[in-house]
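Novice: compute the structure for the input listed below.
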Amino acid sequence: MPPSGDQSPPTTAVPEPIHGDVLEAVLSHLPLIQLVPKSLVSKSFHKAVTSTLSKPSKPQPWLILHTQTSRPPYVTSTSAYDPPSRRWIHIHQPPIAYVAPLRSSQSNLLYMISPSKFSFSFDPLHLTWHHVAPPSVWRTDPIVAVVGRHVIVAGGACDFEHDPLAVEIYDVSLRAWTKPEPMPEAFTGAASMTWHSVASDDRRMFVLEKNNGVLHTFDPVTNTWCGPYDLRHDSLVFQSCIGFCYNRLILIGLLGLPDDVIGVKVFEVSCESFTVREITEMPLDLVEKLKGDELQVSSVEVRMAGNVVYIYKPVLPEEVIVCEFVNGGECNWWGVSNVVASDRGIAERFVFTCSNVGIDELRRATRVDRRFRFALGI
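Specialist: Presented below is the predicted three-dimensional model:
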């Protein structure tokens, strides 16, 4: 029988929409790539996403791994480690036009150099590539760095007819090469990237000889080399490398011997006096992870951006160690299993970069080329 009187059927309660601080708290737990579509839901979501990303803890620098096959057509694939979610992200992007083996000498620089072309990119997600004429001196393993609008290519000459200490600078604004004075004589016999670690700020390139801890600086505006500066603060350090983190020059030192690494220390270097101050030391269990099955670490590489330092072995880096600076001085340490390198093996080239990637960079990537896609991996 139909209901009598003014009885009406029961209604389903509509949940109250989430706004303000509660919405921000929910969004703060999402990985960066999931915030991009959320920002398009409504004005309130866009405002909440923007507010979430403006907080000091977000976004954090991505460690981006570029793998290049060793055979034609030299296909390059890209993955990134996202610190907030502690997961790898698969990045589907347009292929990189092959010029030569892919390389990186500092945190956000990718480049390829051949006798006919010099290609480089230094934006966070490497959306823009510059393809220019090569330096006049042919080099196999040069020291390369970006300082402002200048791309510096130093040393690494392979022809006895050329000065092995030659320096050339490409001005991105003027689209022209200049050839200043060569490197100091102290670089004779070791003027290549193999023996050095490179970092740069807005004014200078910093070049550290890994094995003896000696540092030189170069100003591309005044074409001035300064140094040497001895950064051997601890007698146990046998190999070291540098980078910039939180606008501070950071030095990572391996302690002991290549077949008996007993520790890894982190130092801060003054860019004015070049004095060295110890900050922290890697926990011993992570030192063992860094060693891996080979139980030997002859050298490490570092990539830094924002408040995060990534440390790894340059050959088959199956484990990456992360040092995150928090609360002005404290450090959080953890290890990251490099599932990409583990799956690919030694047949491919592994190149790391590190950049602060925010929602604006992700939006631009998908806007510039619709082939860009991001997906959470393992």
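Novice: alpha carbons only for contacts and neighbour counts from here, please
Specialist: Fine.
Novice: which residues does Y98 contact?
Specialist: Applying C-alpha atoms under 8 Å, 6 or more residues apart in numbering, we find Y98 in contact with P73, Y74.
Novice: so where does it fall, helix or strand?
Specialist: Y98 belongs to no helix or strand when assigned by DSSP states H and E.
Novice: please report how far it lies from K117.
Specialist: Taken as C-alpha to C-alpha, to the nearest Å, the spacing of Y98 relative to K117 amounts to 11 Å.
Novice: equivalent analysis for N247, please.
Specialist: When distances are taken as C-alpha to C-alpha, N247 and K117 turn out to be 32 Å apart.
Novice: quick one: which of the two has more around it?
Specialist: Counting neighbours by other C-alpha atoms under 10 Å for N247 and for K117 shows that K117 has the greater number, 14 against 11.
Novice: to compare against the first, here's another:
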Amino acid sequence: MSEPFSSLTSDMTELILSHLPVPSLLRASAVCKHWHALISSPTFPPLHPDHHRRPWFFLHGLHNISPKNNQSFAFDPSSDSWFSLLPPSAHDFSGTAGFLFSTAPSFSFSPLLINPRWLPTSPLHYSRINPLLGVFFSRASSSPTKPSFIIVGGVRFIGGLVDIEDRLAVEIYDPCTDSWDLAPPLPADFRSGNSSQTLSSALFDGRFFVFGIYSFFVSSFDLGTRVWSQVQTLRPPGVLFAFLIACQELLVLAGMCNGPRGPSFTIWRVDEKSMEFSEITIMPQDLLYGLVDYEEDDKFASLKCVGTGSLLYVFNEEYHKKYPACVCEIGKGGDSSKCSWRRVPPLASTVNKFHKVISFCSTVSQRNIFGDEDYGINSMM
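Specialist: Sure thing, here's the model as predicted:
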């Protein structure tokens, strides 16, 4: 450490470090034991609000034959940079709202840490893989500051075969009692595809919305009454596939279209009560074609979209272009004049080819990265 910094008091050093974004904090924490102790302390000042509001994009690649080829990456929009993470030990997992989740062979979760520390819960009533997951805070809970989890859909193996006809009940986890409550399953309209591979979801205004990426069916589960709404169809003209996302105070639909002007990736604002929609923004053509290979017949089929807060990330989950991505920042209130698109910098040249890609979007803070005894696993139960 240089002489000027070594002469500063701990309080002054902490104040200077608190202005750094998370990637810089990661590097700073490796400088010396003193800096690491300051940054990882539960009393370290929280990051600037801008860093909390700008969600990160996480990309996890799984290799079926050689787990040593698994890789995990995170993109920080504030610094416009990627950095590598240690791949989670679980094979089937997902993430949202600052947590990682694994449902196989049993349900466990971890705060979104560089080194995940998995905490198992009591067993699910119905074991499942690839379900939809949500995190919410219940005012009715005896401890409203502890998050509850909701699990919807998913598939399970029976006799070594996947049973896609079994409508698994909704399960809601109470962290105070370490127990799972059962609720009605997804409506029967979703029977033919009930995993996160064919459905998208959004927690919005006290309801858990489920949307068919290809079927365009939509229904919402009221977290208070625990009742599903009537199934409706949400399909703008020309849309081929789409994803439903909670974005700031908006419910938005983002999807690939074929229209009079040719292919486009469009974002619509959705009225959560009437399911009526209105266009917000269209991805610039140069960004759209930068995500795909011109020579492929079905070039847009591998595009995916995740998002939260004010950001939506669109990416290609195929390897041929090393998983390119772009990001859209939604203007407040869905103001189309204030929406902006930009390309996400490419991943490093040492990206492996994966059999499966897991992606999600989540806000982070230094307590997610370094851990916090008052927030982390020890305080959950």
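Novice: the helices in the stretch 1-150 of structure 1, which residues?
Specialist: For the stretch 1-150 of structure 1, the helices defined by DSSP state H, counting those that start in this stretch occupy 20-27, 32-38, 43-53.
Novice: got CSV for those, with distance to V308 of structure 1 and mean neighbour count too?
Specialist: Converted to CSV, these look like this (distance: least, C-alpha to C-alpha, whole Å; neighbours: other C-alpha atoms under 10 Å):
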stretch, distance to V308 of structure 1, mean neighbour count
helix 20-27, 22, 14
helix 32-38, 16, 17
helix 43-53, 17, 18
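Novice: looking at those, which is nearest to W62 of structure 1?
Specialist: When the helices of the stretch 1-150 of structure 1 are ranked by proximity to W62 of structure 1, the top entry is helix 32-38, at 10.2 Å, counting by C-alpha to C-alpha.
Novice: run through who's touching that closest one.
Specialist: Contacts for helix 32-38 of structure 1 (C-alpha under 8 Å, 6+ apart): L27, F45, H46, V49, P59, D82, G358, I359, L362, R363, F374, A375.
Novice: how close does the residue most central in space within structure 1 get to V269 of structure 1?
Specialist: For structure 1, the residue lying nearest the average C-alpha position, counting by C-alpha atoms, centre = their mean, turns out to be C354 (1.8 Å). Going from C354 of structure 1 to V269 of structure 1 by C-alpha to C-alpha gives 20 Å.
Novice: show me the strands in the stretch 51-200 of structure 2, by range?
Specialist: Assigned by DSSP state E, counting those that start in this stretch, the strands in the stretch 51-200 of structure 2 fall at 56-62, 71-76, 81-85, 93-96, 99-102, 108-111, 119-120, 132-136, 148-152, 156-158, 161-163, 170-174, 179-183, 199-204.
Novice: what's the mean deviation for the fifth one versus structure 1?
Specialist: By mean C-alpha distance after the TM-score superposition for structure 1, the fitted strand 99-102 of structure 2 averages 3.5 Å away from its aligned residues in structure 1.
Novice: likewise the fourth one?
Specialist: Using mean C-alpha distance after the TM-score superposition for structure 1, strand 93-96 of structure 2 ends up 4.5 Å from its aligned counterpart in structure 1, as a mean over the superposed pairs.
Novice: and the last one, by the same measure?
Specialist: Its matched residues in structure 1 lie on average 1.8 Å from strand 199-204 of structure 2 after superposition (mean C-alpha distance after the TM-score superposition for structure 1).
Novice: could you do the third one as well?
Specialist: Following superposition, strand 81-85 of structure 2 is found to deviate from structure 1 by 2.1 Å on average (mean C-alpha distance after the TM-score superposition for structure 1).
Novice: angle of that strand against strand 71-76?
Specialist: When axes from the mean of the first three to the mean of the last three C-alpha atoms, to 10 degrees is applied, the directions of strand 81-85 of structure 2 and strand 71-76 differ by 150 degrees.
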